[in-house]
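J.: have a look at this prediction, sequence included:
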Amino acid sequence: MSKDIYSGQCVSVSIQGIDEVIKALESQYSQKKVTRAERKAMEVSGRYVKDHIKHNIVGYKRTGATVRELIAEKPRRRAGQMTAKIGWDGKGTYQRWRLVHLNEWGYMRNGKHINPRGVGAIRKAVEGSLKEAAEMQFRILKETLGGLHA
């Protein structure tokens, strides 16, 4: 089982083992209290991953629109899973979400594959922040619920 902490235009990532912790917590605390703590943990770790991505995509920066339009949505329960999406705002002035995949994966021009500056930067940023994000979620759950006894 897993918790999605990133589900944006280019990369989808899950942290394994969080569901087991949540089930153990729900057996000791009310579901409302656990949900509140879970949302807080997801929100904080989502912001951490977003900031990590922002720091790593500076390589594409020309106008700064790609960095400015990066957003982290508030956590929501979808199909029984708490998710916090991180991606690019489609309502922004420059609508960078249309170009992010080109910077992340490259593109073809005249039959030749072009690797722009910063290829794979988002993937590297997300993978580099996963362990800390999972630890952060656990720490926040522990602080919010007053210690884990499971």
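T.: Done, it's in. All of these numbers come straight from a predicted model, not from anything done at the bench.

J.: contacts, neighbours, all on C-alpha from now
T.: Will do.

J.: test my guess that S7 contacts W88.
T.: No. At 10.7 Å, S7 does not count as touching W88 under the criterion of C-alpha atoms under 8 Å.

J.: more crowded one of these two?
T.: Using other C-alpha atoms under 10 Å as the criterion, S7 and W88 rank with W88 on top: 23 against 16.

J.: second structure follows, compare the two:
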Amino acid sequence: MSVKIKGMEKLLKELENRFGKQQIQRISDEGLKRGAAVFVEELKAEFQSFKDTGASIEEITISEPYWAASGERTIKVHWRGPKGRYRIIHLNEWGTIKNPNPPGKGAITRALKNAEKAYRDAIKRAVMEGIR
């Protein structure tokens, strides 16, 4: 489902004129960081249900905001650490032929769905605080 918003370009140009490009990017980055933090908290809560050693929870990492190939500012939540949990996250999320329904199946998807409203609210608050 997509939504077409009219006048968005005009609004963005007006904000850039009022605050400057760098200030708008700083506000955007702060919103992305807050939104990612909200998502990570929900993700950690979902991972608690099948926690073994806790390595998957400990290795959740948030990148710094960067420009994506599509030209949008984005932030990445990924796994990085000494235990290399990034290798098995996909297997936990989707299962395997031998174990099609692991205990953590769908945890990332549930976290995305559960955190969606809180994520949007965190971004809105950061933007509202930034433009005041």
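T.: Okay, I see it. Every value quoted in this text rests on a predicted model; they were computed, and no experiment measured them.

J.: let me see the TM-score of these two.
T.: Once superposed, the chains reach a TM-score of 0.85 (TM-score structural alignment, normalised by the length of structure 2), with 125 aligned residues with a C-alpha RMSD of 2.2 Å.

J.: now the equivalent of T144 of structure 1 over in structure 2: which helix or strand?
T.: Matched to structure 2 by TM-score structural alignment, T144 of structure 1 sits across from G130. Secondary structure from DSSP states H and E places G130 of structure 2 in helix 107-131.

J.: helices and strands around that helix, which ones?
T.: helix 21-47 (3 or more C-alpha pairs under 8 Å, 6 or more residues apart in numbering; DSSP states H and E).

J.: Three-state assignment for the residue lying farthest from the centre of structure 2, please.
T.: Residue farthest from the centre of structure 2, counting by C-alpha atoms, centre = their mean, is K98 at 30.5 Å. On the three-state scheme (DSSP: H, G, I helix; E, B strand; the rest coil), K98 of structure 2 is labelled coil.

J.: ok, it - contacts?
T.: Neighbour list for K98 of structure 2: empty [criterion: C-alpha atoms under 8 Å, 6 or more residues apart in numbering].

J.: now Y107 of structure 1
T.: Here Y107 of structure 1 is in contact with H113, I114, N115 (C-alpha under 8 Å, 6+ apart).

J.: same check, this time on M42 of structure 1
T.: Going by C-alpha under 8 Å, 6+ apart, the list of residues near M42 of structure 1 reads I5, P75, T83, A84, Q137.

J.: what's the answer for N115 of structure 1, then?
T.: Going by C-alpha under 8 Å, 6+ apart, N115 of structure 1 touches N103, W105, G106, Y107.

J.: restrict the residues you listed to the buried ones and give me that as a PyMOL selection.
T.: Buried residues within these, by 16 or more other C-alpha atoms under 10 Å, are selected in PyMOL with:
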select buried, resi 103+105+106
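
J.: tell me which of the contacts of N115 of structure 1 is nearest to S27 of structure 1?
T.: For these, the residue nearest S27 of structure 1 by C-alpha to C-alpha is W105; the value is 43.6 Å.

J.: report the secondary structure state of the residue nearest to that closest one when sequence neighbours are not counted.
T.: Excluding its sequence neighbours, the residue lying closest to W105 of structure 1 (C-alpha to C-alpha, 6 or more residues apart in numbering) is V119, at 5.9 Å. Recorded secondary structure, V119 of structure 1: coil (three-state DSSP).

J.: residue contacts, V119 of structure 1?
T.: N103, E104, W105, G106.

J.: any idea what T66 of structure 1 aligns with in structure 2?
T.: So, by TM-score structural alignment, T66 of structure 1 is matched to S56.

J.: ok, back up a step: make JSON lines from the contacts of Y107 of structure 1 and add distance to S30 of structure 1 to it.
T.: Putting the contacts of Y107 of structure 1 into JSON lines (distance: C-alpha to C-alpha, whole Å) gives the following:
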{"residue": "H113", "distance to S30 of structure 1": "54"}
{"residue": "I114", "distance to S30 of structure 1": "53"}
{"residue": "N115", "distance to S30 of structure 1": "51"}
